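**Q** model this:
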Amino acid sequence: MPPALQAPGILSRLRTETRPYHDTVEQNPFNQALTAGTITASDTAQFLARMYGIVAPYEARMQQQATDFGPEWQLEQRYRGHLILADLTRLGYPGTPPLCPAMPPLETRAQLLGAMYVLEGSTLGGQVIARQLAAAGIEGRTFFAGRAERTGPLWKQFTQLLEAAAATEDANAMVTSAILTFQTLAAWLTQE
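**A** Got it, this is the predicted structure:
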């Protein structure tokens, strides 16, 4: 008798099922300018202001539900909105960045975990972006480099905690939330 097929883990599902939405986010004007080697401080400030519009409401919701996570998640080390504001000051961004008015639902722990997958994952690409901005001589890259040498270990810890959480959380809700977060991010980053 052949061995029973095991359902893929949550991390595998998230990678596979969100891939097209992740790829769409990568097509934003900031990434295009970065790839083309035409990135400017103004492009960077506009992108960071848009990121703040997603990150700030997400982090506010995470702070409201922090007790649902516990100390092992190290949420206080995962917040990065303040880094964006510091970068915007360095880049001379005027005013307060707009907040995204149409955030995906972040009411349940499963929904927060799906969004967390997207935003925690962005720390990995942020390391590459920080190096590209440094090579272009652009300040305001603290958000991208934010965790430096702790990025890899914090991501690994997150994925382990996510896999463990999937045993008690609605995996479909996590995947749906990650997809909606990517879709919201793609629309917000390209909105004029």
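**Q** going forward, measure contacts between C-alpha atoms and count neighbours the same way
**A** Fine.
**Q** Check which residues of the one helix or strand T16 maps to are buried.
**A** If you go by DSSP states H and E, T16 is part of helix 10-25. Neighbour-count burial for helix 10-25, counted by 16 or more other C-alpha atoms under 10 Å, picks out 10-11, 13-14, 18, 21-22, 25.
**Q** Report the distance from stretch 31-50 to the chain centre.
**A** For stretch 31-50, the separation from the chain centroid amounts to 17 Å (computed by C-alpha atoms, centre = their mean, to the nearest Å).
**Q** Show the residue spans covered by the helices in the chain.
**A** Counting by DSSP state H, the chain has these helices, from start to end: 10-25, 29-36, 41-64, 81-90, 109-135, 142-145, 151-165, 171-190.
**Q** any chance of the ones you listed in JSON lines, with distance to L75 too?
**A** JSON lines is the format used below for these (distance: least, C-alpha to C-alpha, whole Å):
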{"stretch": "helix 10-25", "distance to L75": "19"}
{"stretch": "helix 29-36", "distance to L75": "27"}
{"stretch": "helix 41-64", "distance to L75": "8"}
{"stretch": "helix 81-90", "distance to L75": "13"}
{"stretch": "helix 109-135", "distance to L75": "10"}
{"stretch": "helix 142-145", "distance to L75": "16"}
{"stretch": "helix 151-165", "distance to L75": "10"}
{"stretch": "helix 171-190", "distance to L75": "18"}
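**Q** quick one, which of these is nearest to P98?
**A** Minimum separation from P98 across those (C-alpha to C-alpha) falls at helix 41-64, 5.5 Å.
**Q** dump the residue contacts of Y79.
**A** E59 (C-alpha atoms under 8 Å, 6 or more residues apart in numbering).
**Q** Touching stretch 41-60 from outside, list them.
**A** So stretch 41-60 is in contact with 30, 79-81, 84-85, 87-88, 91, 93, 97-100, 103, 106, 115, 119, 138-140, 185, 188-189, going by C-alpha under 8 Å, 6+ apart.
**Q** Now the second one, please; I'll put the structures next to each other:
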Amino acid sequence: MSARARLREETHEAHEALDAHFSAYDLSDRGDYGAFLLAHAAAFVPIEKALTEAGAERLFPQWREMVRARWLREDLEALGLEMPAPMTPPDFESDAAICGGAYVLEGSRLGGTVLKRAVGAGLPHAYLDHDPALRWPQFVAEIERLLHEDVDRVQAVASANAVFETFLRAAK
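**A** Down below sits the predicted model:
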């Protein structure tokens, strides 16, 4: 089983729980959309920062193009919302843990492609507006290269599930 397939399979339950929670938001409604962005900001921004500080750019040379907290902040500002208190991110103490965390953030970029269609007219959507088509294949290739040992895949899955849990706590 590929590293990507294992991550997808072993994070499915956490991913579904998060999707179920976020699906309750009406992204065409300014208030719901703002709440959605605030929940994302509380988790996404500190997780992305922690991944950067842990050395994600060393593993993913395209990391600087992957980061998108800036656009999330801009969308909140455009809605007149302050950044929420940050959630405590998981520890990314190994390369495998960094891979697991990055997997969730990059996967959320793919989800953003679908979600941006539901955003109400006139609402800012820079955070959801990044085309993942060029990044995802390269990212998956890096994941496969980096997570070749079973122990690495176990650590990556644990990290990815911890990231999903951080998002879920922020959403609640």
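**Q** on that earlier part again, looking at the buried residues of helix 10-25 of the first structure, which is nearest F158 of the first structure?
**A** So of the buried residues of helix 10-25 of the first structure, ranked by how close each gets to F158 of the first structure (C-alpha to C-alpha), first place is L11, at 10.4 Å.
**Q** Return the members of the contacts of stretch 41-60 of the first structure classed as buried.
**A** Neighbour counting over the contacts of stretch 41-60 of the first structure (16+ other C-alpha under 10 Å) leaves 30, 79-81, 84-85, 87-88, 91, 93, 97, 99-100, 103, 106, 115, 119, 138-140, 185, 188-189 as the buried ones.
**Q** OK, contacts around the residue nearest the centre of the second structure?
**A** Centroid check for the second structure by C-alpha atoms, centre = their mean gives L105 as the closest residue, at 2.3 Å. Contacts for L105 of the second structure (C-alpha under 8 Å, 6+ apart) come out as 44, 48.
**Q** Over to L133 of the first structure?
**A** L133 of the first structure neighbours (C-alpha under 8 Å, 6+ apart): 39, 139, 141.
**Q** can you put those residues in a markdown table and add distance to A164 of the first structure?
**A** What follows is those, written out as a markdown table (distance: C-alpha to C-alpha, whole Å):
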| residue | distance to A164 of the first structure |
| --- | --- |
| I39 | 40 |
| E139 | 38 |
| R141 | 33 |
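**Q** now stretch 175-184 of the first structure: which residue numbers in the second structure?
**A** Aligning stretch 175-184 of the first structure against the second structure (TM-score structural alignment) gives residues 157-166.
**Q** Could you find the counterpart of A126 of the second structure in the first structure?
**A** By TM-score structural alignment, A126 of the second structure lines up with T142.
**Q** pretty sure its match contacts I84?
**A** Yes - taking C-alpha atoms under 8 Å as the definition, T142 of the first structure is a contact partner of I84 at 7.4 Å.
**Q** just checking, E10 of the second structure touches A156?
**A** No - E10 of the second structure is not in contact with A156 according to C-alpha under 8 Å; the separation is 10.1 Å.
**Q** what does G53 of the first structure align to in the second structure?
**A** So, by TM-score structural alignment, G53 of the first structure is matched to A42.
**Q** which residue sits closest to its match, ignoring its sequence neighbours?
**A** P86 (4.5 Å; C-alpha to C-alpha, 6 or more residues apart in numbering).
**Q** Tell me who's in contact with the aligned partner of the one you found in the first structure.
**A** Under the alignment by TM-score structural alignment, P86 of the second structure pairs with L99 in the first structure. Residues in contact with L99 of the first structure, defined by C-alpha under 8 Å, 6+ apart, are 50, 52-54, 56-57.
**Q** ok, and the residues you listed in the second structure?
**A** For the contacts of L99 of the first structure, the contacts that are reproduced in the second structure, applying both residues aligned by TM-score structural alignment, their matches' C-alpha atoms under 8 Å, are 52-54, 56-57.
**Q** would you turn those into CSV with neighbour count and distance to L161 of the first structure?
**A** Output for those, formatted as CSV (neighbours: other C-alpha atoms under 10 Å; distance: C-alpha to C-alpha, whole Å):
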residue, neighbour count, distance to L161 of the first structure
Y52, 25, 25
G53, 22, 27
I54, 24, 23
A56, 20, 23
P57, 17, 23
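**Q** Going by distance to T159 of the first structure, which of the residues you listed wins?
**A** I54 (21.5 Å).
**Q** gap between the closest one and R147 of the first structure?
**A** From I54 of the first structure across to R147 of the first structure, the span is 19 Å (C-alpha to C-alpha, to the nearest Å).
**Q** again, but for N28 of the first structure
**A** 23 Å.
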